[in-house]
Structure formats: C-alpha cells, structure tokens
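Q: Turn this into a model:
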Amino acid sequence: MLKNSQNIFSFIKSAFSEEESITPTKSVIKWLEKRNEQVSIHIEKVKFYELKQWKYDEYSGSLRHDSGKFFSIDGIKVSTNWGNVNEWEQPIINQPEVGYLGIITKEFNGTLHFLMQAKIEPGNVNYVQLSPTLQATKSNYTQVHKGKKPHYLDFFRNAEPDQILLDQLQSEQGGRFLKKRNRNIIIKVDEEIEVKDDFIWLTLAQLKKLMNFDNLVNMDTRTVISGIPYGSYDEDVVGLFKFFGYQGNNNIGRKFLASALLENSLHTNDEVIQFITRLKSYYELEVERVSLKEIDDWVYTPSEIKHKENKYFKVIPVQVEIGNREVVSWSQPMVQPTQDGLCAFVCKEINGVLHFVVQAKLECGNFDIIELAPTVQCLTGNYRDTKKGKLPFLDYVLNAPEEKTVFDAIQSEEGGRFFREQNKNKIIVAGDEIPLELPENYIWMTLNQLHTFLKYNNYLNIQARSLISAISFI
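A: Now for the predicted structure:
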C-alpha cells in the first residue's frame, strides 16, 4: 500500500511529466530500436525429447524440469456451473512460485523516475521490450539455472519499509496459469545507483506514452504500474489539481483524472464487494489434475500439444539462445496462441464522472473463482468468428467509431512463457448508445474504484490491469 500523501503526489507529478524526463521520449524509442538491432537471439522449435533438462513425467503426467523448479505443464479437468460449457480439459502452466516484478524509483530534478530495463524475452514479437527493473521468478533469482544473479535484486531484498511505495500480490493469466501470482513492488531510493547496460530512467508519463506504440512496454511493466493509485478526493480538492497544473492537455485526460480521483460513483465499494461475493458464492470451480497425454480433445505429438481442432492455443518446445541474459542458452516449453486476442474497456459518463463497464469473469486458473475483467476479453477463441450478438459489447467494440476510441494498441503477453502472443487493446468512450442497465455479471465502476480494488489480491485480472496502466491524464 502507499505510505503517505507525498508518495501519491510524486506519482501524480510523474504521470504529468513527459517533458521533465532526463531522457526525451523520442530518444527512448530510438534506444529501444537500437537494442533490437544489436540483439543476438536465436529461437528454434524442436521436439519435446530434445528439450534439455525437461521431460514428461509418467508419475505426475506433467511436462517438468529436472530440478522440479521453474514451472510445469500440467493437464487439468475443469468443472463449473459458469457459462455454456460446464466441463472441459486443457493443458495449463503450473508455476506455484511467487516471483518479483519490481521497479526502482528515484527523483531527478524533483520528478519521480522509474528505472526500466530493455529486456529480451524469447516469446516477444519484437524481442526487446521495456520491462521492470527486476523481473524474475524465484527459481531465477535463487539461481537454480546456475546463471548470474539478476541486476538490482538486493535493492528489493533489503528494502526498508519506508522505501516501499507499493507492494501487492497480483494474478497472471487465469486461462493459462494455475493460480499464479507475482509480487508487484515499487521502491524508492535516494542514493546514487549505477545504471547498468540496457537500463534507463523514465517518468510515468513516458511509460504511458510509450504504451501507445505496439509491443514496446511489456506485460510485467504494465501490471506493476497499473497498481499505482492516486488517492481519493472531493471535488474541491480535485479543483486544486487544476490550480497546480495537473489538469491535462486534452478533454479526455481531464475526464480520466476526475474518474481516478473522485469518489463520486454509481455504486459504493460495499456494493461492488456484494456483487463479487454473490457471484463467488453462486458459481463453482473445480479443477482436477489429469495426465497431459490423456486430455480429452487434445493431442500430444513429438513437436506440440494441440487441440484436435487447432483451436485456443498449443504447447511447443523451443531451444533459445540470447546474448545478454543471466543464462544465454536453454530450452523450455512455451504456450503459443492460435490467434490474436481482443481486450477492451467501454466507459461513459454517469453523473459527470467516467465509469467503466467491468465484467466479472471466471477462468479456470483463478485463485478465487471470479476476477474483474475488461468489458470485452477474447483470448482463447477467434473473436472475428463470434456470432453477432452472442458476446455482450463485442459488436460495439468492433464497430466503434474512431473518434470514440481513445486508446488502440497491440500489446504483447508475457514473453517468458507465451510465444509471440499479442492482443489488441482498446478503450472506448461511449455515449447514450450504451444504456445504464448492464447485462448480468457486469457492473459500472470508476477508475478510482478500480484503483481501490487493485490494492487487494485477486480482484482485477491481468487484462484489466494492462488496460488501466495505459490510461493517461495528458
């Protein structure tokens, strides 16, 4: 949780400070392009039997690392009373470790800057993306792989309580990971620290600006900065932000800022909790382990685990060689999608404040059955083939006029486990064409409320957090 109002105002100032950065944004883009040109990377799809230190475990029925660490690919059988399909089987990533997603911050010329890394992941579409200062699983930072210790690890291990600006446990993709969580943490330092190769200081405004470009800011960065709240205020206090210059340069930026700061919402937080609790109490989710080679409707071949109709995703074995990682050569299984996805928030003004259409969504890997998701989330099926009218708000999102679309970019999923998976991310500001009454399992929430629920574990899923991170006030 945030420690005090000074930290809150430091975040707000950084969110308005693109020009005040010690590195111009255009230079950052060129810096990333140069890193991509210089990268030494070779990724080859191989056979499962060619994976080094990975094998199919007959006893557990899983694809596992010899150390028993990192992660495994398990088979699961899912039973639920949610939706039209109440039972299915699938592969899933089982990674029970809690990893670090951490960012170091420091003030330069009175403005908070974030230490970001140009990190190569084998599954990234464009290889190099901006990642947190520290992005490491427990197996990585405890050096199970016998490689080098990640840079800046000790800053997080030794952080004093008054250095920690944000500290949350957040979930990962609920349809692909089994109850996976990471520690999202932001710390602040005052001392001079060495900026290693491939690291750079950026303001929060710059990070949000760079999210408008396809596949520049990775998923782990997006989930960390999504958790930054900006406090709750009445309208008189919000008026002071205009006096101090925090009013934004465009109309939508001002509306997003008001939605983030004001407590004026259609539903109280208690009503939101009641909405979620009711759904968690009614819907059931049972997950049972089954052998990977015996999953219904899936085929285990020497080169992939795939659905018999080539739908959803597949698991592939890859051999990786990367020049500047803690380990430069390794092999692993990865999840490869069969199509790109779509994630979108639709919002509109209610009583003068922007509210977002939020859906409660059950996914098989969720830690606590239900998480809050974007208005539209289509990841496992081809949304282009969805029958018209079958999925709430999908037709509206696909046909929304350009002038109502305030954010539209392609964003990658996490490149350490997912092979070249990317989704179109959109935020649309609607008008009266979206009625106040919503379909079942949907609710209106302000940005302030979304930030409030982000403080706690397992409320907002990673797709919702990714979109929230892109919301800019300038």
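
Q: contacts, neighbours, all on C-alpha from now
A: Will do.

Q: Neighbours of Val320, how many?
A: 19 (other CA atoms under 10 Å).

Q: Let me know whether Phe213 touches Ala409 as I believe.
A: Yes. Using CA atoms under 8 Å, Phe213 is in contact with Ala409, at 6.3 Å.

Q: what about the strands in the stretch 1-150 of the chain?
A: 41-45, 54-57, 62-65, 72-80, 87-94, 99-108, 111-120, 128-131, 134-136 (DSSP state E, counting those that start in this stretch).

Q: Looking at those, which is nearest to Ala258?
A: strand 111-120 (21.8 Å; CA to CA).

Q: Which other helices and strands does the closest one contact?
A: Applying 3 or more CA pairs under 8 Å, 6 or more residues apart in numbering; DSSP states H and E, one finds that strand 111-120 makes contact with helix 5-15, strand 99-108, strand 128-131, strand 199-202, helix 204-210.

Q: Now show me the structure for the sequence below, then we'll compare the two:
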Amino acid sequence: MNNYLNNLFTKSLFEEENILNPTSDALKWIKEQNRKVKVSIREIPFSELKNWSFREGALRHDSGKFFSIDGIRASTNYGKIHEWEQPIINQPEIGYLGFITKEFKGVLHFLMQAKIEPGNINYVQLSPTLQATKSNYSQVHKGNIPAYLNFFREAKKEQVLLDQLQSEQGARFLKKRNRNIIIKVEEDIEILENFIWLTLGQVKDLMKIDNIVNMDSRTVISGIPLLEPPLSLSDDLGKHSQSFEQNNFNRGLYASCAYNAKCKNSLDDIIKFITSHKCNLELDIEKIPLSSLDNWVITDRSIHHKEKKYFEIIATEIEIGNREVVNWSQPMVKPVQEGICALICKNIKGVMHFIMQAKLECGNFDIIELAPTVQCLTDNYRTKKSIEALPFLKYVLNAQKSNLIFDTYQSEEGGRFFKEQNRSMIIFDEENIPLELPENYVWMTYNQIQMFLKHNNYLNIQARSLLSSLSFRL
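A: Model (predicted):
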C-alpha cells in the first residue's frame, strides 16, 4: 500500500472524536433506526413460499436467480469423517460489498448503512454502503435499485482504495464469492436517512459490542491494513506513541505490520505449507437431490439432520419497511447451536504472530483456506470428545480474562442465516502457547496475513471477520 493510503486509513483508525457523529450518538441513531422500521419475520411451511418450489432435486426460485438450496455429497481424505451429505446454498453470482468513503477535515469517513436483514438477531446492523447480490442490483425482484450503486459502477480507477474478491462461508455456500470494494469520493453526496458517516476507529470500537457491525462490513474492513511501517512510532501514531512503547501487545502488533519483520516462517515457507496441503488433500463434490440426502429429513417446515445437529433449512415470510422490496419469502439456514471462532497470537522475538490453520470446507474454491486457530460452527464443540480432539479448543474455552483482546458475539450474514451468532475471540498469550504447532497449523505475522488477503481464496470469512476487529490497545 502506498504512503498516501497508509496515512489515510491510519488517521481514520486513530480518530477519537468524529466531528460529524460521535460514537454515543451513533449508538442512539442505531436504536432509533430499529425503532422506526416495521419488521415482521416468521417461519412458515415450505408450501407457503412465494415463487419458490422443490424441483430438479433442489429448492429453487422460479426466476432461476437469487440462490438455490442444493444437496451435495462430499468425499475427502481430510479429518476423521471422509464422506458426508448435506444441503448447501448455491449462489454462483458475485455480489457487491462496498464502502463509499470521503474525507472530512482530513479524516477519512465510511458511509455505513443501518440495514435490516431477516436473519439478524437485533434486526438493524451496520452494513457497507452497498450490499447487493447480482440478482438484487439487476432488479430480478422487481424492486428499487440499491442506493448508491452507480457510484461503484462508475468509479474511476483512482477512486478505488481496495478491490478484492473474497469467499463466503465454505461450509454453507458452494464456491460463493463477493467483490469487496472501497471507493473514495470528493463531491458532496446525498445521505439517506438510514446511512451515517463513521471513522474506521469508530467502526472497530462498535465491533466490541455484540452484533452491531455485520459480517459484510467486517469482511471488507479486514482488507484494510492497520498500518505499514517502517515509519517511526511518533510519525505514525503521534500522541499514541507512548502507549505503544509501554504495551507488549501494541509493540508486537506494530512490528508485525512491517514487511521486513523477523518472521517465524518466511513467505516461501507459508506458500509451501499451503501448497503441500492443497496437493495432499482431496475434495470431491457431487450434486445430489435433496430427497436423496443420507441422514437428512425433509418435513413440511424444515430440512434437518436426523440427529438434530449441524443446521437446518427453514422457510420464512419477511416484511421489512425500508428495503428495495418490502415483503417477500425465502429459505434460510438456521443454526442448531452457537459456534466459536478464536485467533491465538503471541510475540515471537518481539513480533506478533498468529496461529492460522489450513482448513478444508466442502464449499471452498480451492480445497483449503486459512482459518482462525479454532473454528467450530456446525457441531456441538462443548462435548468431551470435541474438547479433547480439536487442537487449542480446551485452551480457548479456559482462556484467562486478562489474555482476551477481543471477546464478543458476532452475527453471520443475516440475508441467508437465521439468527446465527458465534462467539468471536482474540487471545494474546506470551507464556502458555508453544512454538511447535500441529501439522496443519502455521505461525504468520500480520503483514504476511495481509499479503495473502490481497489474493482470492486464501483466508476464509471467519478469519477475516476476526482480523477486522484487530486494533491497537490505547
């Protein structure tokens, strides 16, 4: 990243007082947005879905657009379960997840949308300026065109601050990706009533509150580097430089941002690690009819596992007052239990390193993606069997409060997942984490992670969500 962008994002990260919208006012504004929008979401039988039907072995929209619920059979040599069948969301189109940004008095602000998704636990969450599938912005639903779409369609090259193609949840989506994009405008633009300007620092502060910043905002923000040395601490951080010199976490994370940091593993070592796993692991996906899924039951109201675990597919009737379409019905994925995602880090020779795992999921584009140290989403992780078998899970569940850098509940994407939240944790421990790791885990610096993030299909969305919450402790 060039110095201009580095300074632009860094200044927004450390902005404590938003001259437009103080954080306390932003929280009141979110509550007000929740209060004034009519929302009705109820579970219904599949037979009451409008424009959806079971045909050709799947649950499909009559237009052939949006998404479908398909059945798959997965075969792999990864892990202890080598073959299984499941429903999965098939949505091959690429959507927009985009922020408009603008400088006010030299500080970059992000235009956030108070958006209600049908699956959100608390209805309103802060989403990107534009959050739209191709079916949405092509107006297949015959509704209004998404607000601010043309700013992204017509953006000039010099306006684009970030542009990446990133994956969605690999265990629930079949090879789904979205365009993560940030653009910067100079002109004044009309701000609609459910949009607000916030700094990057404010957005990260709001992530510390359960279920305020949605998954789509988090994945885009993960692509913004915290900062890029080697500028001096005083140049980069001004009045905050003293707190860095007195804080092991800040010092280690600052050093970890540098391209020339002393790394436990070189970039070549990590590429070899990833390549080896991709070459040695096998993943074969075969589409099969939903009615043929082994161990899954289809009733008039759900598609669920016979042991009532993992997740289920339900039908919903939705009414939301401020959407492009205010009333519709659709299938959704409903969790059976909450999950947990945790990223463990420590300073190695003064440089912060994170434990990343090479994780295979059935919907991945390229077999494995780098995931958090612990990721348990689809099964009960609190069983004795899981706690003993999964590396680092027992440690995470018993982590000392003093080592917790981040610990909140964060929602999955509310457009497809019904009231799903997972505990999200970042744990900093310099004493109890050994340097030697299991074979599918690797130490990486923050800068190395960011380098892989610039490319497609390397970091999964759970890892990106946790990375987005990283900030310095001031």
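
Q: Got a TM-score for the two of them?
A: After superposition, the two chains reach a TM-score (TM-score structural alignment, normalised by the length of the first structure) of 0.96; 468 aligned residues with a CA RMSD of 1.3 Å.

Q: still on that earlier bit, let me have the strands of the stretch 1-150 of the first structure in a markdown table, adding distance to Asp236 of the first structure and mean neighbour count as columns.
A: A markdown table is the format used below for the strands of the stretch 1-150 of the first structure (distance: least, CA to CA, whole Å; neighbours: other CA atoms under 10 Å):
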| stretch | distance to Asp236 of the first structure | mean neighbour count |
| --- | --- | --- |
| strand 41-45 | 54 | 14 |
| strand 54-57 | 60 | 18 |
| strand 62-65 | 57 | 22 |
| strand 72-80 | 47 | 21 |
| strand 87-94 | 48 | 21 |
| strand 99-108 | 28 | 23 |
| strand 111-120 | 25 | 24 |
| strand 128-131 | 37 | 26 |
| strand 134-136 | 39 | 22 |
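
Q: Relative to Lys359 of the second structure, how far out is the equivalent of Leu130 of the first structure over in the second structure?
A: Mapped onto the second structure by TM-score structural alignment, Leu130 of the first structure lines up with Leu126. According to CA to CA, to the nearest Å, Leu126 of the second structure and Lys359 of the second structure sit 29 Å apart.

Q: Check Phe173 of the second structure too.
A: Counting by CA to CA - Phe173 of the second structure and Lys359 of the second structure are separated by 15 Å.

Q: Equivalent analysis for Asn51 of the second structure, please.
A: 36 Å.

Q: now Leu231 of the second structure
A: From Leu231 of the second structure to Lys359 of the second structure the distance is 35 Å (CA to CA).

Q: Comparing these two, which residue is more hemmed in?
A: Each of Leu231 of the second structure and Lys359 has its neighbours counted (other CA under 10 Å); Lys359 has more, 22 against 12.

Q: for the closest residue to the more buried one other than its chain neighbours, what are its contacts?
A: Nearest residue to Lys359 of the second structure, sequence neighbours excluded (CA to CA, 6 or more residues apart in numbering): Ile368, at 5.2 Å. By CA atoms under 8 Å, 6 or more residues apart in numbering, the contact set of Ile368 of the second structure is His277, Lys278, Ala358, Lys359, Leu360, Glu361, Tyr458.

Q: again, only using 7 Å
A: Shown in contact with Ile368 of the second structure (CA atoms under 7 Å, 6 or more residues apart in numbering): Lys278, Ala358, Lys359, Leu360, Glu361.

Q: And for Glu412 of the second structure?
A: Met215, Glu420, Gln421.

Q: Among those residues, which one sits closest to Arg464 of the second structure?
A: Nearest to Arg464 of the second structure among the contacts of Glu412 of the second structure, with distances taken as CA to CA, is Met215, at 9.5 Å.

Q: What is the aligned counterpart of that closest one in the first structure?
A: Met215 of the second structure maps onto Met219 in the first structure, by TM-score structural alignment.

Q: How about Val140 of the second structure?
A: Using TM-score structural alignment, Val140 of the second structure sits opposite Val144 in the first structure.

Q: returning to that earlier point: looking at the strands of the stretch 1-150 of the first structure, which is closest to Leu266 of the first structure?
A: strand 72-80 (31.0 Å).

Q: give me the stretch of the second structure that that closest one matches.
A: Under TM-score structural alignment, the match for strand 72-80 of the first structure is residues 68-76.

Q: That stretch: how far from the chain's middle?
A: 22 Å (CA atoms, centre = their mean, to the nearest Å).

Q: Need the contact partners of it.
A: 58-61, 82-91, 282-290, 293, 362.

Q: now Glu253 of the first structure, what's its secondary structure?
A: Let me fix one detail, which is that residue 253 of the first structure is Gly and not Glu. helix (DSSP: H, G, I helix; E, B strand; the rest coil).

Q: any idea how far it is from Ser67 of the first structure?
A: Distance from Gly253 of the first structure to Ser67 of the first structure, by CA to CA: 49 Å.

Q: Have a look at the two and say which one is more surrounded.
A: Neighbours per residue, other CA under 10 Å: of Gly253 of the first structure and Ser67, the larger number sits with Gly253, 17 against 12.

Q: Excluding residues flanking it in the chain, which one is nearest the more buried one?
A: Phe473 (4.0 Å).

Q: pretty sure the one you found contacts Arg254?
A: Yes. Between Phe473 of the first structure and Arg254 there is a contact under CA atoms under 7 Å: 6.1 Å.

Q: Give me the common contacts of those two.
A: Counting by CA under 7 Å, 6+ apart, the shared contacts of Phe473 of the first structure and Arg254 are Gly248.

Q: Who has more neighbours out of those two?
A: Phe473 (23 against 18).

Q: now the more buried one, what's its secondary structure?
A: coil.

Q: quick one, what contacts it?
A: Gly248, Gly253, Arg254, Phe256, Leu257.

Q: Name the SS class of the closest residue to Leu393 of the second structure other than its chain neighbours, please.
A: Spatially, and ignoring its direct neighbours in sequence, Leu393 of the second structure is nearest to Ile387 (5.7 Å; CA to CA, 6+ apart). Here Ile387 of the second structure takes the helix state, with states given by three-state DSSP.
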